[in-house]
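Any chance you can model this:
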Amino acid sequence: MIKAFCINCGEGKQDPHKKCSACGLLPNKKSDIVKSVWLSTERCLSEDELEVDNRPTIEELQTFASEIKYGKQVAYPQNEIELLTKQFEEVSEVSWFKVLLVGLPFIIIPIIAMVLLISETL
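This next block holds a predicted model:
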């Protein structure tokens, strides 16, 4: 199922972060990743969009992608690109250490509770 389009050739793909099977572009630069996310149905620019589900339709994205496919110069909405860039930078700042530090209690506490429950039944 197509959920995104390649920023280089306009072909459809399943995930904005994956390599394009048509032209081989793998978005790995920040600007390419942000544009790839913008050109997908999975983008979300604000909390309001989460509540209302204001994401673009596949048809809207196909129109934009067809311009890329036919070699036209496309202009991404600068305000949306800036917002997605900011979101990307904020997510990139989260380290695995922070994730483990925050998530560890959610793993350890159930394990301790299970051990205590099993030890009481023996």
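
rest of the way, CA atoms for contacts and neighbours
Fine.

which stretches of this protein form helices?
30-38, 47-52, 58-69, 78-92, 96-121 (DSSP state H).

Could you figure out how far the first one is turned away from helix 58-69?
If you take axes from the mean of the first three to the mean of the last three CA atoms, to 10 degrees, helix 30-38 sits at 140 degrees to helix 58-69.

ditto for the last one
If you take the same axes, to 10 degrees, helix 96-121 sits at 140 degrees to helix 58-69.

What residues sit buried inside helix 96-121?
Neighbour-count burial for helix 96-121, counted by 16 or more other CA atoms under 10 Å, picks out no residue.

Packing partners of it?
Contact partners of helix 96-121 among helices and strands, from 3 or more CA pairs under 8 Å, 6 or more residues apart in numbering; DSSP states H and E: none.

returning to that earlier point: mind putting the helices of the chain in CSV, distance to Phe5 included?
Shown next, in CSV, are the helices of the chain (distance: least, CA to CA, whole Å):
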stretch, distance to Phe5
helix 30-38, 7
helix 47-52, 21
helix 58-69, 6
helix 78-92, 16
helix 96-121, 29
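
Following up with a second sequence; could you model it the same way so I can compare the two?
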Amino acid sequence: MSCSTHDRPIDVTDILARLKTLSSAEDFFGALGVAYDPKVLQVARLHILKRMGEYLATEDFDGLPDLVIAARAKATLARAYGDFESSSPLSQRVFRVLKDHDPDRPVPPKTAFVALGDIMKPIASD
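Below is the predicted model:
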């Protein structure tokens, strides 16, 4: 099943400002005319938008016409969506919490040292 938005033209007027006002993943896909599978979006919506933001952060839109900006934004959303079409959010590790808990990067064991004398001290009552 796919949600297609290819049948209507994209409104490119002031596209970056309009993208900043959108609130749902479906809004982004609709505004940019990118088709998506609702099942993929249901699982990875935040990850896709975060990845899109990472891709957009590398772009320089200064002085570009709205048509070019819209085309680049559409391409970044399609690219971000493609990252998760055949891969899970866990394997992509977009968010810090997932990066910090990467099983392929074991955490060095932490040791706590408590001196024997500290254990043997009586608990002071106030």
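
Overlay the chains and give the TM-score.
The TM-score (TM-score structural alignment, normalised by the length of structure 1) is 0.33; 82 aligned residues with a CA RMSD of 5.3 Å.

following the strand or helix carrying Gly82 of structure 2, which helix or strand shows up next?
Using DSSP states H and E, Gly82 of structure 2 maps to helix 66-85. Note on helix 66-85 of structure 2: by DSSP H and E, the next helix or strand toward the C-terminus is helix 89-92.

List the contacts of that next one.
Residues outside helix 89-92 of structure 2 that contact it (CA atoms under 8 Å, 6 or more residues apart in numbering): Ala44, His47, Asp83, Phe84, Leu98.

Toward the C-terminus from it, list the very next helix or strand.
helix 96-100.

any chance you could map the helices in structure 2?
According to DSSP H, the helices that structure 2 contains are 15-21, 25-32, 38-57, 66-85, 89-92, 96-100, 116-120.

Show me what the second one is packed against.
Spelled out, it's helix 25-32 of structure 2. Helix 25-32 of structure 2 packs on helix 38-57, helix 66-85, going by 3+ CA pairs under 8 Å, 6+ apart.

Specify the angle between it and helix 38-57 in degrees.
Going by the same axes, to 10 degrees, helix 25-32 of structure 2 makes 70 degrees with helix 38-57.

hmm, back to that, need the max-distance pair from the contacts of helix 89-92 of structure 2.
Asp83 and Leu98 (15.9 Å; CA to CA).

Stretch 17-29 of structure 2 spans what distance, first to last residue?
With CA to CA, to the nearest Å as the measure, stretch 17-29 of structure 2 spans 16 Å from end to end.

Determine which of the helices and strands packed on helix 25-32 of structure 2 approaches Asp118 of structure 2 most closely.
helix 38-57 (47.1 Å).

buried stuff in that closest one?
Applying 16+ other CA under 10 Å to helix 38-57 of structure 2 flags Val40, Leu41, Ala44, Arg45, Leu46, His47, Ile48, Leu49, Arg51, Met52, Tyr55, Leu56 as buried.

and the two most separated of the residues you listed?
Taking CA to CA, no two of those sit farther apart than Val40 and Leu56, at 21.0 Å.
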